[in-house]
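Asker: next comes the sequence, and after it the predicted model I'd like to discuss.
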Amino acid sequence: MTSNIAKTAKDRATTAGKPLPQNVDETLALLKSGDYVADRSLATALFLALKLGRPLFLEGEAGVGKTEIAKVLSNTLGRRLLRLQCYEGLDIASAAYEWNYSRQMIEIRLAEAAGAANRDALASDIYAERFLIKRPLLQALEEQAGGAPVLLIDELDRTDEPFEAYLLEILADYQITIPELGTIKSAVPPIVVVTSNRTREIHDALKRRCFYYWVDYPSAERELEILKVKAPEVGPALAREVVAFVQRLRQQDLFKLPGVAETIDWAEALIQLDKVALDPQGIDDTLGVLLKYQDDIAKIKGSEAAHLLQQVKAELAAAPR
C-alpha cells in the first residue's frame, strides 16, 4: 500500500510557493538575499540538487556555514524548515514516527466495553494513521502549505550506521515504509540538506544518493565579505585585522580551528568592548570567544598571540589599499 503519488523533479520546481532558481546565477542571488555569501562552486552544487531533486550532502568543519544553507533556503523560498538534529542513539521513534500507544490502549478498552468481538478488525483499526505520531522525517513527506519543505538532517556523523541505513529509502525514493501501515511516499519531494562535521566517515551508500560538497574555510576576501554582511557594525579596519588574525590562527596546530561563526562572534564581542583595533590584551581577554579548548587558548595566549598580531599588522600595512 502506497499513499500519494510521486512527482518528478520538474513537477517539484513548479509547486506552490516561491519558485526555485533556474540557473547558478539565480542561486547565488537567492543565497545573497538571505545574507549568505557563497562561492560559485557551492551555488552550482545547490542549484543542481534543487533542479534534479536530489539531497545535498554538505561536509566540512564545524562553523563553516553548512546548517545555515538550509535555514537560508527555508527563509528565501518561504518553505517550512524541518530540522532533525542528530545525536548518538537517535532512533526511528525520534526521527521518523512512533505509535501513540496510550491512545491505542484507550481505543481497545472502549471497543471491549462496547462489546466488540472482531479482534482482526480491531487490530487493523488501532494501526490507522490517526494513531501515528509523526516526527521530522515523516512530516517532510507530507504536503505543506507554500510548497515542499526544507528537511535538514544536521550532523549525521553523530548517529550510528544502522540509522544511516534507515535513511537510504528516504533519500533515494522519498518514502518511508511502516510495517503496520504500508509505504508512505511523498507527492512532492522535500528539499533535503544533510550535514556532517566528519567526526566519522559516512557510508558510501548514503553519499551515492546525494550530491556532495565540501564546505571549506573561506578565503580572507570572502570571510571579510561575510563579516561585512553578518556584522556590519564592525569598522573596516577592525574587520580586516580580525579576518587576518583568524586566517593565521587556522595555520596553527590547534585541536579545533575557529570557524566563520567564531569569527563573527569574536568581531561582535570586540565591538562590545569598544575596540577599534586589535591589541595583545584585547586578544588575550577574548580568546575564549574564538577558541573552544583550554589547550588551544593556553598555546596562543600571551607571546604567541602578540607575535601573530605583529605579523597581521605588518601584512596589512604592506597590502595595497
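Answerer: It's in.

Asker: C-alpha from now on. contacts and neighbour counts both.
Answerer: Will do.

Asker: and D295, how many residues sit next to it?
Answerer: Burial of D295, expressed as a neighbour count using other CA atoms under 10 Å, amounts to 12.

Asker: same deal with K256?
Answerer: Neighbours of K256 under the rule other CA under 10 Å: 15.

Asker: same question, A237
Answerer: Around A237 there are 12 other residues, counting by other CA under 10 Å.

Asker: cool, and Q272?
Answerer: A count of neighbours around Q272, defined by other CA under 10 Å, yields 9.

Asker: quick check: it vs L206, distance?
Answerer: Taking CA to CA, to the nearest Å as the criterion, Q272 is separated from L206 by 44 Å.

Asker: how about E26?
Answerer: E26 is 28 Å from L206, by CA to CA.

Asker: ok, structure two:
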Amino acid sequence: MNENGAAGVADLTATLRRGGYLAGRGLATAVYVALSLRRPLLLEGEPGVGKTEIAKVLADVLGRDLIRLQCYEGIDTNQALYEWDYSRQLLHIRALSEQKLVDEAAVEKLFGPSFLLERPLLQAVRAGDRAVLLIDEIDRADDEFEAFLLEMLSDFQITIPEVGTIIAASAPLVVLTSNRTRELHDALKRRCLYHWIDYPSLEREVEIVMVRRPEVSAALARKVVAAVHRLRELDLAKPPGVAETIDWASTLDFLGETDLTADTADVTLGSVLKDRDDMELARDNLDELTSGR
C-alpha cells in the first residue's frame, strides 16, 4: 500500500474509533479499499464480533444513510427491491370508477411513483454514494436470492417493467455480513472484497468495552472480558460475542457491582449466554470463570 493509502487507513481507523468502533488494521484496510474502489465488502465471522456494527458506525461517521436489508430464509426479490401498493391502487380505482374517470391514462398512473413502495435495494440505488447498504446475514437467504444479488452488485441498476431502468449515479458502500450458517457461492465472493472478523484479543476486548461503555471501571471490564474468554473455551452451543461482553459489563455496572464474583456471575449470566444448556455448563465452572487467573 502506498503512503497515501496508509495515511487513509490510519485516518479511517481514527474516525471509526471516534464513532465508538475499534477496527484492527486488517479490517480498516478492507473498509478503506472498499470505499476507495467502490467495491462491496463481505464480512464473515462468529455472531457478535462487530460485523453489523461497523456498517452502522460507517454510516454515522461518513454522514450517510444506513439502508439495511435483513436476510432470512424465503426472502424474495419483491421484499428486497420494490412492491406496488395494491391496497392504494384498488382504492384509487374505486374512486375513479365512482367518478367515471377510468381511462388508459388513469390506469397508467396506477403504476407511477406515488404507488411504488421502495424496498432497501431500490432505496440504495436511488441514494447512491449517500448511503451505506447493509445486506445482513446473507447466509440465511436462499441460493436463488444470492444469485439475484450478483447483477445488482455488479451494475447497481434495477429494471421496473412499468417504470424503466433505474441506474445508480454512483455506487453506495455495500457491506454484506455472514455467520457462515452455510457456504456462500464463489460467484458472490468474487464480486466482493473479503475480511474475516475474529474474536479480539483480551487486551483489545477490554479496550472495546471501555470505549463503548466508558462508565464501566477498567478493573471490572478486565474481569468480565477474562471471564468471557474462559467461556469461549468451554464447549458452548452459542459462545458469547463482543456484544454480549459489553452487555455483561454494562449490566454489572448498572447493578452497582465493582467486581465479578461467582455469585454476581450466577445471577447475571443471562446477559452473556442465551442458551439453557450453556448456562448450566457455565454454572458448573463459575469458580474457574471468576478466579481472575
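Answerer: Done, it's in. In this text the structure is predicted, and so the values were computed from the model without any measurement.

Asker: which part of the first structure matches stretch 68-84 of the second structure?
Answerer: Across the first structure, the stretch matching stretch 68-84 of the second structure (TM-score structural alignment) is residues 83-99.

Asker: and if you look at stretch 31-48 of the second structure?
Answerer: For stretch 31-48 of the second structure, the aligned range in the first structure is residues 46-63, judged by TM-score structural alignment.

Asker: what distance separates the start and the end of the matching stretch?
Answerer: Terminal residues of stretch 46-63 of the first structure lie 19 Å apart, using CA to CA.

Asker: for stretch 77-96 of the second structure, same thing?
Answerer: Taking CA to CA, the first and last residues of stretch 77-96 of the second structure lie 31 Å apart.

Asker: residue contacts, the residue located most distally from the centre of the second structure?
Answerer: Distance to the chain centre peaks in the second structure at K100, reaching 49.8 Å (criterion: CA atoms, centre = their mean). Counting by CA atoms under 8 Å, 6 or more residues apart in numbering, K100 of the second structure makes contact with nothing.

Asker: distance from the helix or strand hosting I69 of the first structure to the second structure after superposition?
Answerer: Counting by DSSP states H and E, the secondary-structure element that holds I69 of the first structure is helix 66-77. For helix 66-77 of the first structure, the mean deviation from the second structure after alignment is 0.8 Å (mean CA distance after the TM-score superposition for the first structure).

Asker: would you mark the buried spots in that helix?
Answerer: Residues of helix 66-77 of the first structure classed as buried by neighbour count (16 or more other CA atoms under 10 Å): K66, T67, I69, A70, K71, V72, L73, S74, T76, L77.

Asker: check stretch 103-113 of the second structure too.
Answerer: L110, F111.

Asker: again with stretch 84-98 of the first structure
Answerer: Within stretch 84-98 of the first structure, the residues that count as buried by 16+ other CA under 10 Å are L84, Q85, C86, L90, D91, S94, A95, A96, Y97.

Asker: what of stretch 295-303 of the first structure?
Answerer: Judged by neighbour count using 16+ other CA under 10 Å, the buried positions of stretch 295-303 of the first structure are D296, I297, I300, K301.

Asker: what of stretch 174-185 of the second structure?
Answerer: When burial is assessed from 16+ other CA under 10 Å, stretch 174-185 of the second structure yields the following buried residues: V174, V175, L176, T177, S178, N179.

Asker: pretty sure the third one contacts I138?
Answerer: Same thing as L176 of the second structure. Yes - L176 of the second structure sits in contact with I138 when judged by CA atoms under 8 Å, with a separation of 6.7 Å.

Asker: quick one: the strands in the first structure?
Answerer: Defined through DSSP state E, the strands belonging to the first structure, from first to last, are 2-3, 56-59, 81-85, 97-99, 132-134, 150-154, 175-178, 182-185, 191-196, 211-214.

Asker: okay, those in CSV with distance to V312 of the first structure next?
Answerer: Below are these laid out as CSV (distance: least, CA to CA, whole Å):
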stretch, distance to V312 of the first structure
strand 2-3, 61
strand 56-59, 30
strand 81-85, 38
strand 97-99, 53
strand 132-134, 53
strand 150-154, 35
strand 175-178, 53
strand 182-185, 55
strand 191-196, 32
strand 211-214, 28
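
Asker: related to what we said a few turns ago, the helix holding I69 of the first structure vs strand 191-196, what angle?
Answerer: Per axes from the mean of the first three to the mean of the last three CA atoms, to 10 degrees, the angle that helix 66-77 of the first structure makes with strand 191-196 is 160 degrees.

Asker: please name the nearest non-neighbouring residue to the equivalent of T15 of the second structure over in the first structure.
Answerer: By TM-score structural alignment, T15 of the second structure lines up with L30 in the first structure. Spatially, and ignoring its direct neighbours in sequence, L30 of the first structure is nearest to T76 (6.8 Å; CA to CA, 6 or more residues apart in numbering).

Asker: now S271 of the second structure
Answerer: Setting aside the residues directly before and after it, S271 of the second structure is nearest to W248 in space (CA to CA, 6+ apart), at 5.1 Å.

Asker: the first structure: which residue goes with that neighbour?
Answerer: When the first structure is aligned by TM-score structural alignment, the residue opposite W248 of the second structure is W266.

Asker: its match and G282 of the first structure: what is the separation?
Answerer: Separation of W266 of the first structure from G282 of the first structure (CA to CA): 11 Å.

Asker: who's more crowded, those two?
Answerer: W266 (21 against 13).

Asker: quick one: the more buried one and V289 touch, right?
Answerer: Yes - if you go by CA under 8 Å, W266 of the first structure and V289 touch, sitting 5.7 Å apart.

Asker: which residues outside stretch 87-98 of the second structure are in contact with it?
Answerer: By CA under 8 Å, 6+ apart, the surrounding residues in contact with stretch 87-98 of the second structure are V102, L110, F115.

Asker: on that earlier part again, what is the neighbour count of the match of T15 of the second structure?
Answerer: Neighbourhood size, L30 of the first structure [other CA under 10 Å]: 19.

Asker: ok, L255 of the second structure next?
Answerer: Residue neighbour count, defined by other CA under 10 Å, stands at 10 for L255 of the second structure.
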